[in-house]
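Asks: mind looking at a prediction? Sequence and model below.
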Amino acid sequence: MRQTSPPAAPPTTTPEAEATRGTAPARSRLPLAALRRAVRSGAWKRGPVLTGAALLLGLVMLLHAEIPNRIGSLGSLVETFLPWFGLFVPVLAAGALWRRSAAAVLALVLPVTVWLSLFGGLLADKSEPGGDLTVATHNVGADNPDPAGTARHLVASGVDVLALEEITAEDRTAYEKELAGAYPYHTVQGTVGLWSRLPLSHTRPVDIRTDYGPLADTKPADVQAADGRALRATVATDRGPLVVYVAHLGSVRLNPRAGFWTDSRDRNARALGDVLAADPSERVILLGDLNGSLDDRALAGITSQLHSTQDAAGDGFGFSWPATFPVARIDQILVRGLEPTGSWVLSATGSDHLPVAAGISW
């Protein structure tokens, strides 16, 4: 009888080896398979409008300085409300998720990154304890129904130096009376004034009108109205003299036909920038209603020489107008040769602006 060899036993493998042998190829194919499924499902093709809108939003914020001002001051209008463009991000994100558009979700990386690079630093509280001096500025409003109450509210803030803008002839007496006890030194030039706990000297008006030379008698009425809208004074501190400017730049208007009208404001800003450039003082503060955010290119002549207390030491955006629902910071405190230690917004008065204050240090 012929003997036959028994059948060979199947190779023995451990459960771990079997699991490894069975799953390793699948794992290596998983990302590629997911990508193929996404392509087949059309996730990268859905929502082209949402994708384009996300990219456009990012480019507008990134290249806002390139938006021309020739037509209706469009560039300045965008820059005034630039922080609010971030609100479009969650709207587009919700649309992208609803449409299940992978391309739109990916495109949102651009506006998110740009917005955070522009304004992310404002989300943290950068204030520090201490400081040598506190200052505040407030457009009290020509239509303020309670100037005396506004003055008492400002006294309660406890600041050392206080600037007021838009003081009418009728309300001037009320402000001088209510502020006299806390601020023994003051000067009023036209519609702007400065009150101080420390002595003032060398007070004078500052002409922020455009110099028309031989055409001065024919200058536009809005430029003539800029007279009495700025002043300069020196505050005597125990650390040396401090030069303070108070300014109220021309108003801006949003007109459906003319667009964002800023001519008067822009002329005042250029003139004030020239004044600041010619001032050799080491320590300078500018307090006032500039009728524009610091992102607005029209204020570049000012912001190139002084830096914002809100950017350096604020907590949040510090919006100051309108008082009922602030959407822009147009009331500014800018410094040169000083270090801001804090910046904050005071509670509402009878004005349509909110007062803003700051602490500074040598």
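Replies: Nice, I can see it.

Asks: could you use CA atoms for every contact and neighbour count after this?
Replies: Fine.

Asks: is it fair to say Thr341 lies in a helix?
Replies: No: counting by DSSP: H, G, I helix; E, B strand; the rest coil, Thr341 is located in no helix; its state is strand.

Asks: was I right to think it contacts Ser127?
Replies: Yes: using Cα atoms under 8 Å, Thr341 makes contact with Ser127 at a distance of 5.4 Å.

Asks: what touches both of these two?
Replies: Common contacts of Thr341 and Ser127, defined by Cα atoms under 8 Å, 6 or more residues apart in numbering, comprise Ala313.

Asks: for Leu231, give me its contacts.
Replies: With Cα under 8 Å, 6+ apart, Leu231 has these contacts: 189, 192-193, 203-206, 245-247.

Asks: look at it and give its secondary structure.
Replies: strand.

Asks: got the contacts of Leu231 as TSV, with distance to Gly359, secondary structure and neighbour count columns?
Replies: Listed next are the contacts of Leu231 as TSV, based on distance: Cα to Cα, whole Å; DSSP: H, G, I helix; E, B strand; the rest coil; neighbours: other Cα atoms under 10 Å:
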residue	distance to Gly359	secondary structure	neighbour count
Gln189	25	strand	19
Val192	21	strand	25
Gly193	20	strand	27
Thr203	23	strand	19
Arg204	25	strand	15
Pro205	25	strand	20
Val206	25	coil	20
Tyr245	16	strand	24
Val246	17	strand	28
Ala247	19	strand	31
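
Asks: which pair of the residues you listed spans the longest distance?
Replies: Spanning the widest gap among the contacts of Leu231 are Thr203 and Ala247, at 13.5 Å by Cα to Cα.

Asks: so for Thr341 and Ser127, which sits in the more crowded spot?
Replies: Comparing Thr341 with Ser127 by other Cα atoms under 10 Å, the one with more neighbours is Thr341, at 24 against 19.

Asks: helix/strand/coil for the closest residue to Asp146 other than its chain neighbours?
Replies: Distances taken as Cα to Cα, 6 or more residues apart in numbering place Gly350 nearest to Asp146, at 6.0 Å, with adjacent residues excluded. Recorded secondary structure, Gly350: coil (three-state DSSP).

Asks: does Leu59 count as helix, strand or coil?
Replies: With three-state DSSP as the basis, Leu59 sits in helix.

Asks: next up, a structure to set beside the first:
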Amino acid sequence: MTQEYTAQSVTAGEERHRPESRVRVLFDRWRRDPGIWRRGIITAVFAVATAFLMMFHAQIPNTIGNLGSLTETFLAWVGLMVPLLLLVALVRRSATALIAVLLPAIVWLNQFGGLLTDKSTGGGDFMVATHNVNADNPDPEGTAAKLTESGADVIALEELKEDDVPVYEKALAGTYKYHSVQGTVGLWSKYPLSATRPVDIKLGWVRAMRSTVTTPEGPVAFYVAHLPSVRVKLHAGFTANQRDKSADALGEAIFDEKLDRVILLGDLNGTVNDRSLKAVTSQMRSTQGAAGYGYGFSWPASFPMARIDQIMVRGVEPTSSWSLPRTESDHLPIAARVDLTQS
């Protein structure tokens, strides 16, 4: 009798410790809880508000501190609210909040879930790279060496300090026979350059350029640009007006480009989600979005939070996109492979 009772107790004890049994007990407890639907209303409201923020970010006005652009720059990070709200819903034992949290989770996955998959297709025998090298870079020679090691056919550099230009020219000369520096931006290429000129982006000094690279597959128009920096200030919000005017001017230059194949390399100081860059993004494809893996955040290098450095194409098929190893700059260099025979 004692042995039978003991065996039954052991069996019951094992049953209680099975994972599925614990889950069943939890749900049974929640089902009998009369407040399960009444609790968590505030959490549910926050969940719905988070979903609406992601769904209708384009409706946030830029008239006050460029709030819309600021939101769009870091829009992907809004998704962090989902696990936070889920945790609160579980702690509060609120079915209402749990159901509400599904809404921002679905919206985020719809908008950004695709970036979690590898979209590279392989192939693409032409490689390009771009890097804001930082005017205060303490090791320009080492930075140039790392970029050379990438094997890129064409490299664009931004934020070139006049005193450092000879250092980059010397360090890159062995691999890149052709180059041009216009103001604070430059283009280094294994193939001949022609029709090189500054591009006026309404700044009063040169921070953008255009050049034709004669690749093995024919001429390709390359643009290099470093749009003005933006700042987040308590009294002024997201100060991006000058950046926005420069983006419009750059977009006009690219729109007027006669060649069918165009590649833009540079630091645009904004993400492709930012509506203020639509003059550029509306007519070009981001290699990261089309053929990259993950978000490809490039700034700040110590803890990347946004992809403000861009490789964008028109009339060219991107096949892969990725970040290169960190240099002494505050930006990560980025690279992409493209197929020049397809569009």
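Replies: All right, it came through fine. No experiment lies behind these values; they were computed from the predicted model shown.

Asks: ok, the corresponding residue of structure 2 for Ile208 of structure 1 - how many residues close by?
Replies: Aligned by TM-score structural alignment, Ile208 of structure 1 pairs with Ile201 of structure 2. By the other Cα under 10 Å criterion, the neighbourhood of Ile201 of structure 2 contains 26 residues.

Asks: what do you get for Leu118 of structure 1?
Replies: 14.

Asks: what helix or strand is the residue mapped onto Val165 of structure 2 from structure 1 on?
Replies: Alignment note: Val165 of structure 2 maps to Arg172 in structure 1; criterion TM-score structural alignment. In this assignment (DSSP states H and E), Arg172 of structure 1 forms part of helix 169-179.

Asks: any residues touching that helix, and which ones?
Replies: In contact with helix 169-179 of structure 1 (Cα under 8 Å, 6+ apart) are residues 147-148, 151-152, 155, 191, 195.

Asks: can you rerun that using 10 Å?
Replies: With contact meaning Cα atoms under 10 Å, 6 or more residues apart in numbering, helix 169-179 of structure 1 is reached by 140, 142-155, 162, 164, 166-167, 183-188, 190-193, 195-196.

Asks: any chance you could map the helices in structure 2?
Replies: Using DSSP state H, the helices of structure 2 run over 2-17, 19-31, 41-55, 67-73, 81-92, 95-112, 140-149, 165-172, 241-255, 278-281, 287-291.

Asks: what span of structure 1 is the fifth one aligned with?
Replies: Spelled out, that is helix 81-92 of structure 2. Counting by TM-score structural alignment, helix 81-92 of structure 2 pairs with residues 88-99 of structure 1.

Asks: circling back: residue in structure 2 matching the residue nearest to Asp146 of structure 1?
Replies: In structure 2, Gly350 of structure 1 lines up with Glu328, judged by TM-score structural alignment.

Asks: my guess is that match contacts Leu147, does it?
Replies: No: taking Cα atoms under 10 Å as the definition, Glu328 of structure 2 is not a contact partner of Leu147, at 11.9 Å.

Asks: hmm, back to that, pipe the helices of structure 2 into CSV and attach distance to Gly266 of structure 2 per row.
Replies: Shown next, in CSV, are the helices of structure 2 (distance: least, Cα to Cα, whole Å):
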stretch, distance to Gly266 of structure 2
helix 2-17, 57
helix 19-31, 52
helix 41-55, 27
helix 67-73, 17
helix 81-92, 31
helix 95-112, 23
helix 140-149, 15
helix 165-172, 17
helix 241-255, 11
helix 278-281, 12
helix 287-291, 13
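
Asks: out of those helices, deepest packed?
Replies: Among the helices of structure 2, helix 287-291 has the highest mean neighbour count (mean count of other Cα atoms under 10 Å), at a mean of 23.

Asks: got the contact list for stretch 273-284 of structure 1?
Replies: Contacts for stretch 273-284 of structure 1 (Cα under 10 Å, 6+ apart): 206-208, 234, 240-245, 267-272, 286, 299-306, 334-338, 362.

Asks: try it again with 6 Å
Replies: Here stretch 273-284 of structure 1 makes contact (Cα atoms under 6 Å, 6 or more residues apart in numbering) with 242-244, 301-302, 335-337.

Asks: how far does it stretch from one end to the other?
Replies: Taking Cα to Cα, to the nearest Å, the first and last residues of stretch 273-284 of structure 1 lie 13 Å apart.

Asks: got it, and stretch 66-74 of structure 1?
Replies: With Cα to Cα as the measure, stretch 66-74 of structure 1 spans 11 Å from end to end.

Asks: corresponding residues in structure 2 for that stretch?
Replies: Using TM-score structural alignment, stretch 66-74 of structure 1 pairs with 59-67 in structure 2.

Asks: can you list the buried residues in that stretch?
Replies: Neighbour counts over stretch 59-67 of structure 2 (16 or more other Cα atoms under 10 Å) mark 60, 62, 65-67 as buried.
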